[in-house]
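1. Output the structure for:
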Amino acid sequence: MRNDMISGLFGAMTCEYRMNIIANNLANAHTTGFKQEKLAFEDVFVSYAHDEIRQPVLSVREKELFPEAVNLAQVRLAGTKTDFSQGSFKNSENPLDVAISGPGFFKLQTDDGLLYTRNGNFHLTADGTLVNADGFEVQGDGGAIVLPPNTRVDINESGQIFADGALTAQLDVVEVQDPDVALEKYGQNLYRPREEGAVVEQEAQQSTVNQGFLEAANINIIEEMVNMIETQRAFEAYSKVMSNSNDTCLKSIAKVGKSTS
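-> Presented below is the predicted three-dimensional model:
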């Protein structure tokens, strides 16, 4: 297959993948605590046999190449990266809603073990257990947090929870070293370790808890729409490259061996 056809194919596939990421970002633009995904790229270097000759050879070249020979570089996807930058705050006026200012995470007990989230939209069950919208228990310093019924709840910046003025529980807010490397998206706006032992937790030192607020998604809708248009145009261009390459091949095949007399 011609190299221009391969380049066009991988370019179009890259655009398709990027479009899926952009569409998911836009779909979650109003999801509390959502962190946008970004694509990471890397170069794939294609070399030829004579590029591997380190020393000058008169039949090939008189001098060493500088920098080292790389005849062709093609861009490929290296993967996606989660942007954990801070989202803006919106006032919910709900005393059980909390937003983290800083790099911290809440911890939830789920069917698959302890997971992390930035979504602080919590509520109480009938027995007073603090849970998220999916019913997962919010973790405190002693496990699940249970609050007395019919009490005024106050939460300070350190995550301490007071019921009618009495200290009742402590939100487990932790910071993770290199979260974009250690964590991956699990679904339901949750994060899990990429592999066992990948997460190194530490006490929240740069994070504060804000009662009555929720963190908005860190997505710029206009920027994402521009990215979508750009990706669509790039896909069309790569499709044109493949079409032109195919036309060239067909014309070459038709002319090979054709009598010129």
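
2. going forward, measure contacts and count neighbours with C-alpha atoms only.
-> Will do.

3. name the helices or strands packed onto the longest helix along the chain?
-> Ranked by residue count and defined by DSSP state H, the top helix of the chain is helix 221-255. Judged by 3 or more C-alpha pairs under 8 Å, 6 or more residues apart in numbering; DSSP states H and E, the packing partners of helix 221-255 are helix 3-27.

4. before we move on, the earlier item: give me the distance between the longest helix of the chain and the centre of its chain.
-> Computed by C-alpha atoms, centre = their mean, to the nearest Å, the chain-centroid distance of helix 221-255 equals 27 Å.

5. Ok, stretch 125-139 next?
-> With C-alpha atoms, centre = their mean, you get 27 Å for stretch 125-139.

6. Check what contacts it and list those residues.
-> Stretch 125-139 is contacted by residues 106-110, 120-124, 144-149, 171-172 when judged by C-alpha atoms under 8 Å, 6 or more residues apart in numbering.

7. Try it again at 6 Å.
-> When contacts are defined by C-alpha atoms under 6 Å, 6 or more residues apart in numbering, stretch 125-139 is touched by residues Lys107, Leu108, Gln109, Thr110, Phe122, His123, Leu124, Ala144, Ile145, Val146, Leu147, Asp172.

8. Would you do the same for the sequence below? I want to compare the two.
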Amino acid sequence: MSGLIESATAILGASEKRLEVAARNVANVSTPGYKRSSGFSQILASARVGDTVPDIVERKDFMQGKLISSKNPLDLAVNGDGFFQVRAGDQLLYTRQGQFQLAENGAVVSSQGYVLQQAGGGDLVLDNAAVTILDDGAVLDDGRPVARIGLSAPAAGATLTALGESHFAAGGTMEEVADPSIRQGMLESSNVAMGDEMVTMMAAMRQAESGARLVQVYDELMGRALTTLGGAR
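-> So this is what the prediction gives:
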């Protein structure tokens, strides 16, 4: 009967983690560039009775979010493939959260203070925020080209690991997108669908209920066994 309680523990643990991920998705429904997490149901379905709860790796859904106009000239949205490259200290990160502003030193930075990188590398520094950014990432100041913003995508075999809400660290080589598409004065919204997250939460709650019923059955069986053993003396 030990397998019964282990199975219940696995179900309860997986349902709890699914609820945690769904709650995080809901909390970031308004975060620009946020990509929803998923993937718990497949791992739970592959578990066998008696297995311990496996470490569950969250899978990111990189589906394009809707583009929303903001009128801010340094708000940028990726239309299609690719990520902005930003510098956080000595580390390069990748994001589709395109809310940027001009720092005192002229660097174009995110709300976290990460510096937007140019195509080919190097901080993007401007004299003013009144620039025109073309779809291919070219930055024009009074009609004069001054820089170009590139987009990066994982090369074959490379992976992206989520760091915080909307930033990723690259595991492997990142390649520059050959034909980038950037929209100035727009932001990409989160790709979280509230209806989907509510369905996920309800499914996780039903799984938790089934796990609780297994625990109840285990308790009843143990009670009967103890009663039988006690009566046999």
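
9. After superposition, what's the TM-score here?
-> Remark: TM-score between the superposed chains equals 0.89 [TM-score structural alignment, normalised by the length of structure 2]; 229 aligned residues with a C-alpha RMSD of 2.3 Å.

10. sorry, back to before: the contacts of stretch 125-139 of structure 1: which two are farthest apart?
-> Greatest spatial distance in the contacts of stretch 125-139 of structure 1: Thr110 and Leu147, 19.6 Å, computed using C-alpha to C-alpha.

11. and the two? which has more neighbours close in?
-> It is Leu147, of Thr110 of structure 1 and Leu147, that has more neighbours when counted by other C-alpha atoms under 10 Å, with 20 against 14.

12. and the more buried one, how far is that from Asn132 of structure 1?
-> Distance, Leu147 of structure 1 to Asn132 of structure 1, using C-alpha to C-alpha, to the nearest Å: 14 Å.

13. go on, Asp4 of structure 1?
-> 51 Å.

14. quick one: contacts for the residue nearest the centre of structure 2?
-> Closest to where the C-alpha atoms of structure 2 average out (C-alpha atoms, centre = their mean) is Lys35, at 4.1 Å. Contact partners of Lys35 of structure 2, counting by C-alpha under 6 Å, 6+ apart, are Asp61, Phe62, Asn191.

15. ok, now Asn121 of structure 1?
-> Asp97 are the contacts of Asn121 of structure 1 under C-alpha under 6 Å, 6+ apart.

16. next one: Ala99 of structure 1
-> Gly120, Val209, Asn210, Phe213, Leu214, Glu215.

17. Could you find the counterpart of it in structure 2?
-> With TM-score structural alignment as the criterion, Ala99 of structure 1 lines up with Ala77 in structure 2.

18. Buried subset of the contacts of Lys35 of structure 2, written for ChimeraX?
-> A single ChimeraX command is used to select the members of the contacts of Lys35 of structure 2 judged buried by 16 or more other C-alpha atoms under 10 Å:
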select :191
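
19. re earlier: so for Asp4 and Asn132 of structure 1, which sits in the more crowded spot?
-> When neighbours are counted by other C-alpha under 10 Å, Asp4 of structure 1 and Asn132 differ, and Asn132 comes out ahead with 19 against 14.

20. That one maps to what in structure 2?
-> Matched to structure 2 by TM-score structural alignment, Asn132 of structure 1 sits across from Ser110.

21. Distance of that match relative to Asn25 of structure 2?
-> To Asn25 of structure 2, Ser110 of structure 2 is 21 Å away according to C-alpha to C-alpha.

22. what are the ranges of the helices in structure 2?
-> Under the criterion DSSP H, helices of structure 2 are mapped to 2-27, 40-45, 194-231.

23. can you redo those helices as a markdown table with distance to Leu160 of structure 2?
-> A markdown table is the format used below for the helices of structure 2 (distance: least, C-alpha to C-alpha, whole Å):
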| stretch | distance to Leu160 of structure 2 |
| --- | --- |
| helix 2-27 | 18 |
| helix 40-45 | 18 |
| helix 194-231 | 23 |
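
24. So which of these is the most surrounded?
-> helix 2-27 (a mean of 19; mean count of other C-alpha atoms under 10 Å).

25. Now do that one against helix 194-231, angle only.
-> Here the directions of helix 2-27 of structure 2 and helix 194-231 differ by 160 degrees (axes from the mean of the first three to the mean of the last three C-alpha atoms, to 10 degrees).

26. which strands and helices sit next to helix 2-27 of structure 2?
-> Under the contact criterion of 3 or more C-alpha pairs under 6 Å, 6 or more residues apart in numbering; DSSP states H and E, helix 2-27 of structure 2 touches helix 194-231.

27. The helix it packs on: how far from the chain's middle?
-> On the basis of C-alpha atoms, centre = their mean, helix 194-231 of structure 2 sits 31 Å off its chain's mean C-alpha point.

28. try stretch 43-55 of structure 2
-> Chain-centre distance of stretch 43-55 of structure 2: 24 Å, with C-alpha atoms, centre = their mean.

29. buried ones in it?
-> Within stretch 43-55 of structure 2, the residues scored as buried using 16+ other C-alpha under 10 Å are Leu44, Gly50, Val53.

30. next one: stretch 64-78 of structure 2
-> In stretch 64-78 of structure 2, counting by 16+ other C-alpha under 10 Å, buried: Gln64, Gly65, Lys66, Leu67, Asn72, Pro73, Leu74, Asp75, Leu76, Ala77, Val78.

31. Stretch 132-139 of structure 2 aligns to what range in structure 1?
-> The alignment of stretch 132-139 of structure 2 onto structure 1 (TM-score structural alignment) spans residues 154-161.

32. ditto for stretch 196-211 of structure 2
-> Taking TM-score structural alignment, stretch 196-211 of structure 2 hits residues 223-238 over in structure 1.

33. Next, the mean deviation of the matching stretch compared to structure 2.
-> With the two structures superposed, stretch 223-238 of structure 1 lies on average 1.2 Å from its match in structure 2, counting by mean C-alpha distance after the TM-score superposition for structure 1.

34. Would you mind pulling the contact partners of that stretch?
-> Contacts with stretch 223-238 of structure 1, where a contact means C-alpha under 6 Å, 6+ apart, come from Gly8, Ala12, Cys15.

35. Which position in structure 2 pairs with Tyr116 of structure 1?
-> The equivalent of Tyr116 of structure 1 in structure 2 is Tyr94 (alignment by TM-score structural alignment).

36. My guess is its match contacts Gln85. True?
-> Yes - under the criterion of C-alpha atoms under 6 Å, Tyr94 of structure 2 makes contact with Gln85 at 4.7 Å.

37. more neighbours, those two?
-> Gln85 (28 against 25).

38. Please report the distance of the more buried one from Glu197 of structure 2.
-> Going from Gln85 of structure 2 to Glu197 of structure 2 by C-alpha to C-alpha gives 29 Å.
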